[in-house]
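Colleague: Provided below for reference: sequence and predicted model.
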Amino acid sequence: MTRSHRPGRQTDLTPAQAFDALYAFCAPALVRQAYLLTGRREAAREAVERAFHLAWQRWPEVARDPDPAGWVRAAAHECALSPWDRLRPRHRHPEPPPADPAHRALLQALRDLPPPHRRTLVLYDGVGLDLPETAAETEASTPATAHRLLYAREAVAARLPELAAPGVLHRRLTEVASAERLRATAPTSVRTNCERRARFWTRAAMAFTASLIATTALTLRTAPTHYEPPVPPGETVQGLPPRVAPGPLSQREARLRAKLRSQVVRGPDRLLPVPR
């Protein structure tokens, strides 16, 4: 890509039209680059879609960026190298490898590289960025980027000696990325899915906020308004026998109670109430 051509910055286009133009210009190449980074066709396509989802969500920022294509490329590469993708169920099943043995060997050599070194090699020898641009996009210093590039080239050349020359490596990377039938989703579908996902998360956030408010109101309504200290456990007082709960009456006590109850009414006159 040349710096003079920057899709998405035309002032006479609507945001949707500018986004579609940027997508049509960048998406096919980004899918091929993501395929070199991941070695998986579906993962490459999803990485590019997630990158354009982020671009559409932040479109005012992306539209004002000096290099919108570079912004989306950096996002796509970060999504492709995200360690969380390995936990997704669909990525646990292997995909059919390329038919060409040379292509399979190069993809395996790339996947064995550390992610920062792999990304540096793809940007420099695959995309064609110079060293300062590669360092800026990978957020590393220029000496560190040069060290990563040399290490990646040596590792690939150790396994595939025929790719020791940078020109040959560049041609082979282009062949591997172009040999597969990698298709990007239509831009309208990407925008629609992004907007649908944004509406879903907005509604989920609103529902969570409403439930939190309802729970807080219920707690304030049912919570006690004053402090009640807990009742301390009982202690035995020295010198006093513990209180014993009354038990069942014996036969003698039962007869005495029955006798008392029977004699209360027929007792002496002094115990009877005097009628008035």
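Modeller: It's in.

Colleague: for the rest of this, base every contact and every neighbour count on C-alpha atoms.
Modeller: Will do.

Colleague: where's residue 135, which helix or strand?
Modeller: helix 131-137 (DSSP states H and E).

Colleague: other SSEs contacting that helix?
Modeller: Under the contact criterion of 3 or more Cα pairs under 8 Å, 6 or more residues apart in numbering; DSSP states H and E, helix 131-137 touches helix 142-159.

Colleague: the helix or strand following the helix it packs on - contacts with which helices or strands?
Modeller: Using DSSP H and E, the helix or strand that follows helix 142-159 towards the C-terminus is helix 166-179. If contacts are counted by 3+ Cα pairs under 8 Å, 6+ apart, helix 166-179 sits against helix 15-38.

Colleague: again, only this time at 6 Å
Modeller: Applying 3 or more Cα pairs under 6 Å, 6 or more residues apart in numbering; DSSP states H and E, we find helix 166-179 packed against no helix or strand.

Colleague: can you give me the buried ones in the helix or strand following that helix?
Modeller: Sequence order places helix 187-222 as the next helix or strand after helix 166-179, per DSSP H and E. For helix 187-222, the neighbour count (16 or more other Cα atoms under 10 Å) marks 187, 190-191, 194 as buried.

Colleague: switch the residues you listed over to JSON lines; also include distance to residue 258.
Modeller: Below are these laid out as JSON lines (distance: Cα to Cα, whole Å):
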{"residue": "187", "distance to residue 258": "99"}
{"residue": "190", "distance to residue 258": "94"}
{"residue": "191", "distance to residue 258": "94"}
{"residue": "194", "distance to residue 258": "89"}
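
Colleague: and here's the other structure:
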Amino acid sequence: MTRRPTNTPSDRPSPTGTPDTEPTAVTTTAPGAPDTEVPAPADPPGAGDRAAEAFDALYAHCATALFHQTFLLTGRRALARESVARAFALAWEHWPEVAVDPDPVGWVRAAGYEYALSPWHRLRRAHRRPDPPPPEPAAHALLDALLALPPCYRRTLVLHDGLGLGLPETAAETEASTPAAANRLLNARAAIDALVPAPAGGDGAAEHPAPLAERLGALALTPSPGPLPTPVRVRTDSERRARRWTRATFWFTLLLAGLTLFTLATAPTRHETPAAPAQRIGGVPPRGGPREPEPRELSLEKKLRGELFRGPARLVPGTG
């Protein structure tokens, strides 16, 4: 996951009504010393327990809020719960980095948003059908208009108007320039206003429409998060997944090394040009030379050779 620059936490409430802030790092305070951040030792006694406690506190602080935010991005409760579990599993896998991050909530939020907006989910059978719409017609229309936006517009709108992040922080988290983020925000607001007119707020005066941030907050609180996985289960699943990937990487490396050694042992040491396949050649003149003797000529030759020793005595060389 690509880490965005450090965000400045905002004092505006998130769609869940919980401030989107979190202690910046795990701190160690000595008795009588000022409450300042100090670097933790490399492997202190009980570091694993303190890391688990800090992770559980972070999970309890923003897991429900992250569910509501990812529901605004996807419109699917099951995918929102899956995004929460995946984001925190990734955070536990990179906990040394998350623990010292100035904004751990933003780290987890960025991971959850990226997983929720992944285009591969549309190919999964479990997420092809949308969830039942909210019972209120206004909430239903707002959710349909929000899901009709491009993913980058939707994310920018949720971060800026839903969570109350500033424009530079929104641009940094979406990995865009500030003018590009402002353009996305204006286009998203215009599309929402065109599809869903703002209802009257307060006492019903038409000149005081309800702000979009309040409408997004109310829409985010519409679905119930249901039974989110416990932090212990998230940590256990993350560790099990890490062990499984480690074993798979080890065996794949071993297999690749074995195939390499087998190839080196069986590969030829020199190149031999293969013989060309036989082809019929036409237009060649017949082979020259004496012709084959006929049977009559062969019998005459044989007769002459045989009469050499049975002829007159004067033709046979003497012995003495």
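Modeller: Good, I have the coordinates. Model, not experiment: these values are computed from the prediction.

Colleague: mean shift between the helix holding residue 135 of the first structure and the second structure?
Modeller: Superposed on the second structure, helix 131-137 of the first structure shows a mean distance of 1.5 Å to its aligned residues (mean Cα distance after the TM-score superposition for the first structure).

Colleague: please identify the buried residues of that helix?
Modeller: By 16+ other Cα under 10 Å, the buried positions in helix 131-137 of the first structure come out as 131-135, 137.

Colleague: try stretch 199-211 of the second structure
Modeller: For stretch 199-211 of the second structure, the neighbour count (16+ other Cα under 10 Å) marks no residue as buried.

Colleague: end-to-end on it?
Modeller: 9 Å (Cα to Cα, to the nearest Å).

Colleague: now which residue in the second structure aligns to residue 153 of the first structure?
Modeller: Counting by TM-score structural alignment, residue 153 of the first structure corresponds to residue 189 in the second structure.

Colleague: nearest residue to its match other than its sequence neighbours?
Modeller: Among residues not flanking residue 189 of the second structure along the chain, residue 157 sits closest, at 7.7 Å (Cα to Cα, 6 or more residues apart in numbering).

Colleague: what residue in the first structure is paired with that neighbour?
Modeller: Counting by TM-score structural alignment, residue 157 of the second structure corresponds to residue 121 in the first structure.

Colleague: and the helix or strand containing that match, how far from the second structure on average?
Modeller: Per DSSP H and E, residue 121 of the first structure falls inside helix 115-121. For helix 115-121 of the first structure, the mean deviation from the second structure after alignment is 1.0 Å (mean Cα distance after the TM-score superposition for the first structure).

Colleague: for that helix, packing partners?
Modeller: Applying 3+ Cα pairs under 6 Å, 6+ apart, we find helix 115-121 of the first structure packed against helix 142-159.

Colleague: about what we covered before: what sits up against the helix holding residue 121 of the first structure?
Modeller: Outside helix 115-121 of the first structure, the residues that touch it by Cα atoms under 6 Å, 6 or more residues apart in numbering are 148-149, 152.

Colleague: out of those, flag the one nearest to residue 106 of the first structure.
Modeller: Checking the contacts of helix 115-121 of the first structure against residue 106 of the first structure by Cα to Cα gives residue 152 as the nearest, at 12.1 Å.

Colleague: what's the burial count for the closest one?
Modeller: As a burial measure, residue 152 of the first structure scores 24 neighbours (other Cα atoms under 10 Å).

Colleague: contacting residues around it?
Modeller: Shown here is residue 152 of the first structure, whose contacts under the criterion Cα under 6 Å, 6+ apart are residue 117.

Colleague: how does it look with 10 Å?
Modeller: Residue 152 of the first structure is in contact with 109-110, 112-114, 116-122, 146, 158, counting by Cα atoms under 10 Å, 6 or more residues apart in numbering.
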